[in-house]
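J.: Attaching a predicted model along with its sequence, questions to come.
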Amino acid sequence: MSSLNPHHPQTALITGASSGIGYELTKLLARDRYNLVLVARSADKLQQMADAFTDKFGITVKTIVKDLSDPNSPQEIFAELQQETMTVDVLVNNAGFATYGFFEQTDLMKELSMMQVNMVALTHLTKLFIPQMIQNKQGKILNIASTAAFQPGPMMAVYYATKAYVLSFSEALANEVKESGVTVTALCPGPTESGFQKRANMEQSKLVKGRQIMDAKTVAKIGYRSMVEGKPVVIPGVRNKLLALSVRFLPRTMVIQVVRSMQE
C-alpha cells in the first residue's frame, strides 16, 4: 500500500468505490489525474482497481479496506491519512445501502447498520475532512442522496429517511461554506442499474422491475459534472426531476400512497 504522490496537487477519497456509482465516479476522477484513496469492504476489488488505474493513468492509489457500519471506521481512515500527511481535496461520500419490506418485519441490525453507513459515517467523514478544505480555501464534497430524499417511502421507510437526511444536511452545509471556496453537492439519482437492488432484496418491486432505469455510468457523469460546477443539488434524468419536483404540489397523503404502490 503506497503513499500518494506528494507532487500531485489533488487527492480524492471515495467511499463505496468498488461498485456501482462509486466505481464510475472513481474512473472519472482517475481520468482527470486525481490521486485516489479508495475505501470499500472488498480488498481484492480495490487492489484490482488500484493496479488498473495506476497503469492506465499514472496516478497513485491508496486502498483502505473498511466497513463503514463500524462506528470507528471514519476516525481510523482519517488517522491513517493524517499519519501519512495526506490532504483530501475531494470527498465523495458514496457508500450506502437499503433494506426493503414492512418496518415491523425488517431486520433491526441491518437498519441500524444502514443508518450508520448512509448518515453517520457520511457526516463523520465530512466533519473530519472539511476543516482542512476550508483552511485551504478549496475543496469539493459530493454526497450521494437519492430521489427517495424528497418524500417518505413506505416499505423502505428507514432508507428514504436516511436519504432525506443526506439531502437536508448537504444543502445546509453548502450554504454554510458558500464563501469559503469549498462546495457541497448532493447527487439525487433515481433507481439505477447496479448491485443496489439485489442487496436491498427489492428486485421484484414495481419501482425497478420491467422499467428502463438509468445506468451507473450516466448517473456518475452527471454527478461529477455537477460537483465540478459546484451545484448544491442535482437530479439526473428528466423523469426523475419531474417526479421529485411534483411532490411539492401534490397532497402529502397522495404522494405517500403513490410511493407505496410503486414499491409493492
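T.: Looks like it came in fine. Residues are numbered from 1 along each chain as shown.

J.: going forward, measure contacts between C-alpha atoms and count neighbours the same way
T.: Noted.

J.: for whichever helix or strand E111 is part of, packing partners?
T.: Using DSSP states H and E, E111 maps to helix 108-115. Applying 3 or more Cα pairs under 8 Å, 6 or more residues apart in numbering; DSSP states H and E, one finds that helix 108-115 contacts helix 157-176.

J.: Quick check, F103 in contact with E111.
T.: No. Taking Cα atoms under 8 Å as the definition, F103 is not a contact partner of E111, at 9.5 Å.

J.: quick one: common contacting residues for the two?
T.: V158 (Cα atoms under 8 Å, 6 or more residues apart in numbering).

J.: Comparing these two, which residue is more hemmed in?
T.: Remark: of F103 and E111, E111 carries more neighbours, 19 against 15, as counted by other Cα atoms under 10 Å.

J.: M156 is in contact with that one, correct?
T.: No. With contacts counted by Cα under 8 Å, E111 stays clear of M156, the gap being 10.1 Å.

J.: K140: what secondary structure?
T.: strand (DSSP: H, G, I helix; E, B strand; the rest coil).

J.: Based on its surroundings, how many neighbours for it?
T.: Residues near K140, counting by other Cα under 10 Å, number 22.

J.: circling back to that earlier point, to the chain's geometric centre, what's the distance from the helix holding E111?
T.: 17 Å (Cα atoms, centre = their mean, to the nearest Å).

J.: So which other helices or strands are in contact with the helix or strand that comes right after it?
T.: Elements were assigned by DSSP H and E; along the chain past helix 108-115, the next helix or strand is helix 122-136. Packed against helix 122-136, as judged by 3+ Cα pairs under 8 Å, 6+ apart, are the following elements: helix 73-83, strand 90-93, strand 139-144.

J.: let's bring in a second model and compare:
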Amino acid sequence: MKTALITGASRGIGRALAAELARCGYHLLLAARSADQLEQVAAELRQRHGVEAHIYAADLAQPGAAAELAAWAREQTTELAVLVNNAGYGLWGRFEELPLAEQQNMLQLNMLLPTELTHALLPLLRQQPKAYILNVASTAAYQAVPTLTLYAASKAFLLSFSRGLRYELRDTNVSVTCLSPGSTTTDFADRAGMNAELQETANKVSMTPQQVAQAAVAALLTGVAEIIPGTLNKVSAKLTSFVPKALTERIAAGIYEKHLK
C-alpha cells in the first residue's frame, strides 16, 4: 500500500498536504508535536478517504528525532512512496536580539531534520516503483529578508538542497520537488511572534492551505522541480532575479522592520 510520511502534519499546510495525499489514495504517517491534534487529523482522514493513518507525536526539533522517526516509519511500512518535509517555523526579530537557543532550535527543525530524515529514508524510497520527496520552503528562499534573516536563509538552504538532490537522483525512481508558498492563512505569524498589524497586512494576499496543497501535490506527482503557488507569488519570486539585491532587501525591510518595537 503506497504510503506518505508528512512532518508538521497537525495543522496548516502540513494538514492540507496530508488531506490531499489521502484524496489521491496514499496511506498516511503523520508526525508532529501534538498527539491530540495529530489524532484529530488522522481520524478525519480515515473517515473521509478510507485510508490508514498512523501518528507519531514528538518534538522533531530535538537532536536524534529524525533517526527515531525514520525507524518508526520503517516499522509501519515497507512501501513508503512519498516523504514530505514540512515541519518548520520562523522567528521574527533582529538576529542579535533573538535568543540564540531559539534560533538554533529553528535551524534544527528547518534544515537538519529534513536533511537527516531524507538521508535515512532514501533507501526505502529507492525500493518503490516511483517515489517522491517534497521539501516545503518559502518564497523567502529567493531573497534575504531582514528581521526574518535566519528563517529566509534556512529556506534558501532547502531550495538549494532540493535542486541538488533532484539532479543527483535524476536517473532513479525518486523525484524531488521544492514547494515555496507565499503568505498562507496558517499560524506562522503567531509562531514567529509577528504583531497583529503585520499579520493583517499578510492576510490580505494570503492563500489557503488547501490551495497551496492542491498545487503542491499536483506538481509533486508530475515531477516538477519547483512550485510557487499563486500568480503574485510567482511574479514576486521571479522579480528577485532581475532586481538588485540591495533593493529587494530594502523593500523587505520596509515591510517587516518598521513593525518591530
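T.: Cool, got the structure. Just so it is clear, the model here is predicted, and its values are computed rather than measured.

J.: What does the TM-score come to for these two?
T.: The TM-score (TM-score structural alignment, normalised by the length of the second structure) is 0.93; 256 aligned residues with a Cα RMSD of 1.5 Å.

J.: Using JSON lines, lay out the helices and strands packed on helix 122-136 of the first structure together with distance to V247 of the first structure.
T.: Shown next, in JSON lines, are these (distance: least, Cα to Cα, whole Å):
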{"stretch": "helix 73-83", "distance to V247 of the first structure": "35"}
{"stretch": "strand 90-93", "distance to V247 of the first structure": "26"}
{"stretch": "strand 139-144", "distance to V247 of the first structure": "20"}
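
J.: Out of the ones you listed, flag the one nearest V166 of the first structure.
T.: Across these, V166 of the first structure has its closest neighbour in strand 139-144 (7.2 Å, Cα to Cα).

J.: Average offset of that closest one relative to the second structure?
T.: When the second structure is superposed, strand 139-144 of the first structure averages 0.4 Å from its matched positions, counting by mean Cα distance after the TM-score superposition for the first structure.

J.: ok but Q212 of the first structure is inside a helix, no?
T.: No. Counting by three-state DSSP, Q212 of the first structure falls outside a helix, being coil.

J.: Count the neighbours of the counterpart of it in the second structure for me.
T.: For Q212 of the first structure, the aligned residue in the second structure is V205 (criterion: TM-score structural alignment). Neighbour count for V205 of the second structure, taken as other Cα under 10 Å: 14.

J.: Please report the distance of the nearest residue to V205 of the second structure once chain neighbours are set aside from G12 of the second structure.
T.: Distance criterion Cα to Cα, 6 or more residues apart in numbering; nearest residue to V205 of the second structure, sequence neighbours excluded, is S183 at 6.7 Å. Using Cα to Cα, to the nearest Å, we find S183 of the second structure at a distance of 12 Å from G12 of the second structure.

J.: the more surrounded of the two?
T.: Between S183 of the second structure and G12, S183 has the larger neighbour count (other Cα under 10 Å), namely 22 against 19.

J.: Excluding sequence neighbours, find me the nearest residue to the aligned residue in the first structure for A141 of the second structure.
T.: If you follow A141 of the second structure across to the first structure using TM-score structural alignment, you land on A149. Closest residue to A149 of the first structure apart from its sequence neighbours, by Cα to Cα, 6+ apart: A164 at 3.8 Å.

J.: Could you verify my assumption that the one you found touches F150?
T.: Yes. Judged on Cα under 8 Å, A164 of the first structure makes contact with F150 at a distance of 6.5 Å.

J.: Could you name every residue contacting both of these two?
T.: By Cα under 8 Å, 6+ apart, no residue touches both A164 of the first structure and F150.

J.: post-alignment, the helix holding E111 of the first structure versus the second structure, mean distance?
T.: Here helix 108-115 of the first structure, set against the second structure after superposition, deviates by a mean of 0.8 Å using mean Cα distance after the TM-score superposition for the first structure.

J.: matching residues in the second structure for that helix?
T.: Using TM-score structural alignment, helix 108-115 of the first structure pairs with 100-107 in the second structure.

J.: for that stretch, which positions count as buried?
T.: 105-107 (16 or more other Cα atoms under 10 Å).

J.: now do stretch 19-35 of the first structure
T.: 19-30, 33-35.

J.: and what of stretch 230-247 of the second structure?
T.: For stretch 230-247 of the second structure, the neighbour count (16+ other Cα under 10 Å) marks 230, 233-234, 237 as buried.
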